[in-house]
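Undergrad: Okay, sequence plus prediction incoming.
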Amino acid sequence: MPKTERILKVMQRVYEKQTFTVSQMAEEFGVSYRTMLRYLHELSELGVPLYANEGRHGGYSILNARQRSLPEPAETGLQRLVKPGFHLVGMEIKVPFTAYYMTQALKPKLWTELSSRIQEIRYPRSTRGQDWIAAVLSRGPVYHYIAGIEVTAIGTIPPGMTSLTLPTREYIVYVHEGGTGREDTDQSFIYVMQQMKQRGLHYNPEMYGLERRSRLGDDRVQIYIPVAHSVNPGDLHE
């Protein structure tokens, strides 16, 4: 099993168990105590709120004052669709994955600057109500976030901006509402992973996911999770 996939599975079990010991987790995943401890340290660096309990019977707990269960997305059920290939032009953040937290302060500024320079982008797909779309590569060694808009063609890229072309791809789409912090988004993500697994579908961490907003600053975000296997686009719809 690839390391990225194993880390995701460990993260899911951490949220499910809430309280555990390193030995318990190491036995469950068939790895050494030291290896599991390293995984937990990596999760902590990525923002998973782990708390070390001291004492003979100590272990780890999720530091979560709300102690809530995994939330269901705002709209009942998940939508499975194929989104046609498209071009995206916008502004980017690219940092080591362990520096994810620093992007939380940068993202709003990125969107604000993009909004102020939107007229510089040529060939926007929509000339009326704007869809703000972020392409996100968030589960690998590099965190890459592009805040942008769809365009019908890539012309001259404005200074300080970038472009990305994404092929036709199958996604699972759900609506996330509320906080955009790591804990909130991870719990929604884990819920969707569980639902996908029940349907025999698998997430592809090597592909870009999408975040789609109808207006900036909105806490209601459509999340597109790329599916690992290919499908016949004629069997699905956007």
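TA: Yep, that arrived.
Undergrad: only C-alpha atoms for contact and neighbour calcs from this point on.
TA: Noted.
Undergrad: and Gln187, what element?
TA: Assigned by DSSP states H and E, Gln187 falls within helix 182-198.
Undergrad: who touches the residue nearest to Ser23 when sequence neighbours are not counted in this structure?
TA: Of all residues not flanking Ser23 in the chain, Tyr33 sits nearest, at 5.9 Å (Cα to Cα, 6 or more residues apart in numbering). Listed by Cα atoms under 8 Å, 6 or more residues apart in numbering, the contact set of Tyr33 reads Val22, Ser23, Ala26.
Undergrad: State the distance from Tyr33 to Tyr171.
TA: For Tyr33, the distance to Tyr171 equals 36 Å [Cα to Cα, to the nearest Å].
Undergrad: Please apply the same query to Ile133.
TA: Using Cα to Cα, Ile133 is found at 15 Å from Tyr171.
Undergrad: same question, Glu211
TA: Distance of Glu211 to Tyr171, given as Cα to Cα: 12 Å.
Undergrad: Next up, a structure to set beside the first:
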Amino acid sequence: MPKTERMLKIMQRVYEKRSFTVGEMADEFSVSYRTMLRYLHELSDLGVPLYATEGKHGGYSVLTSRQLRELAAAAPDTEAVKRVVKPRIQIVGLEMKTPFTAFYMTHTLKPKLWQELVSRLHEIPYRRTTPRPSYVAAVMNRQQIYHYVAGIEVTALGSVPEGMVSLTIPAQEYAMYTHEGRSDREDIDQSYAYVLQRMKQLGMNPDPGCYALECRDDADASVIQMFIPIKK
């Protein structure tokens, strides 16, 4: 099926369903999760009023004109995406690199990375412990590769334990958002989609060449502060 025809069918289905997840639409049209996500972004660029929500029951919705007006009116006082500058940080942790489309592989591997990291914390010198340990995931998608580092912040870089990596993230301006809900990839991706949408509306351009950060108080925390780098 030619892409133009497929896009028209997806647009028609979007308006019929009114609310849906990326996974549901990908299954319905027999394409990958990433491909459907790209199609939905293209529809948004064409003016389809898609609104991304995060959480257990998150997904995409088509907003009515009334909802668009209410959202615009509420945004100045209830803006969830904030522009912040985060100082340089250093982390040590465990990494995985998978094809971006290997959705279920990353869904399985991420919890195992965090479990192994927690079991090996004693091996990492100079861990930041005040006011509490700071768990940080560094995420980058480049050239179709999903690069994820499950780490802990350190005050200095000493010897890196076997099988681990270290990263120094320079001071950077970010769009910050607090994700509340599951920490699996599908829920996190929905939150990323929401933040990217708001960044576009607020005139912020994401920088795909820098690491996004996911900060949490515990390795399995349900509240995660997300930081998406803004292009200078």
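TA: Perfect, thanks for sending it. What you see is a predicted model, and the numbers here were worked out from it, not measured in a lab.
Undergrad: show me what contacts the spatially most central residue of the first structure?
TA: Per Cα atoms, centre = their mean, the C-alpha nearest to the average position across the first structure is that of Ser138, at 5.5 Å. By Cα under 8 Å, 6+ apart, the contact list for Ser138 of the first structure reads Phe97, His144, Tyr145, Pro205, Tyr208.
Undergrad: Just give me the neighbour total for the nearest residue to His229 of the first structure once chain neighbours are set aside.
TA: Distances taken as Cα to Cα, 6+ apart place His202 nearest to His229 of the first structure, at 7.5 Å, with adjacent residues excluded. Neighbours of His202 of the first structure under the rule other Cα atoms under 10 Å: 18.
Undergrad: What lines up with His202 of the first structure in the second structure?
TA: Under the alignment by TM-score structural alignment, His202 of the first structure pairs with Asn205 in the second structure.
Undergrad: Go ahead and confirm its match touches Lys231.
TA: Yes - under the criterion of Cα atoms under 8 Å, Asn205 of the second structure makes contact with Lys231 at 5.5 Å.
Undergrad: mind checking what Arg13 of the second structure lines up with in the first structure?
TA: So Arg13 of the second structure corresponds to Thr19, using TM-score structural alignment.
Undergrad: Its match - how many residues pack around it?
TA: Applying other Cα under 10 Å, we find 18 residues neighbouring Thr19 of the first structure.
Undergrad: thinking Gly90 of the first structure is in contact with Met161, fair?
TA: Yes - the pair Gly90 of the first structure / Met161 is scored as a contact, 5.3 Å apart, by Cα under 8 Å.
Undergrad: Which one's more surrounded, those two?
TA: It is Gly90, of Gly90 of the first structure and Met161, that has more neighbours when counted by other Cα under 10 Å, with 29 against 15.
Undergrad: And that one, which helix or strand is it part of?
TA: With DSSP H and E as the test, Gly90 of the first structure turns up in strand 86-96.
Undergrad: try Thr4 of the second structure
TA: helix 3-17.
Undergrad: which other helices and strands contact that helix?
TA: Contacts defined by 3 or more Cα pairs under 8 Å, 6 or more residues apart in numbering; DSSP states H and E place helix 3-17 of the second structure against helix 33-45.
Undergrad: quick revisit: how big's the offset between the next helix or strand after the strand holding Gly90 of the first structure and the second structure?
TA: For strand 86-96 of the first structure, the following helix or strand on the C-terminal side (DSSP H and E) is helix 100-116. Superposing on the second structure places helix 100-116 of the first structure at an average distance of 1.2 Å from its equivalents, by mean Cα distance after the TM-score superposition for the first structure.
Undergrad: between helix 100-116 of the first structure and helix 182-198, what angle do the directions make?
TA: Helix 100-116 of the first structure and helix 182-198 are oriented at 90 degrees to each other (axes from the mean of the first three to the mean of the last three Cα atoms, to 10 degrees).
Undergrad: Going along the chain, name the helices of the first structure.
TA: Remark: helices assigned in the first structure by DSSP state H are 3-17, 22-29, 33-45, 100-116, 182-198.
Undergrad: Make a markdown table out of these and add distance to Ser126 of the first structure.
TA: Shown next, in a markdown table, are the helices of the first structure (distance: least, Cα to Cα, whole Å):
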| stretch | distance to Ser126 of the first structure |
| --- | --- |
| helix 3-17 | 36 |
| helix 22-29 | 48 |
| helix 33-45 | 39 |
| helix 100-116 | 14 |
| helix 182-198 | 28 |
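Undergrad: Between those helices, which one is closest to Ala153 of the first structure.
TA: Across those, the minimum distance to Ala153 of the first structure, taken as Cα to Cα, is reached by helix 100-116, at 18.2 Å.
Undergrad: which residues are contacting the closest one?
TA: Leu46, Gly47, Gly90, Met91, Glu92, Ile93, Tyr143, Ala147, Gly148, Gly181, Leu216.
Undergrad: Show me which of those are buried.
TA: Leu46, Gly47, Gly90, Met91, Glu92, Tyr143, Ala147, Gly148 (16 or more other Cα atoms under 10 Å).
Undergrad: The fourth one corresponds to which position in the second structure?
TA: Translated: Met91 of the first structure. In the second structure, the residue paired with Met91 of the first structure according to TM-score structural alignment is Leu94.
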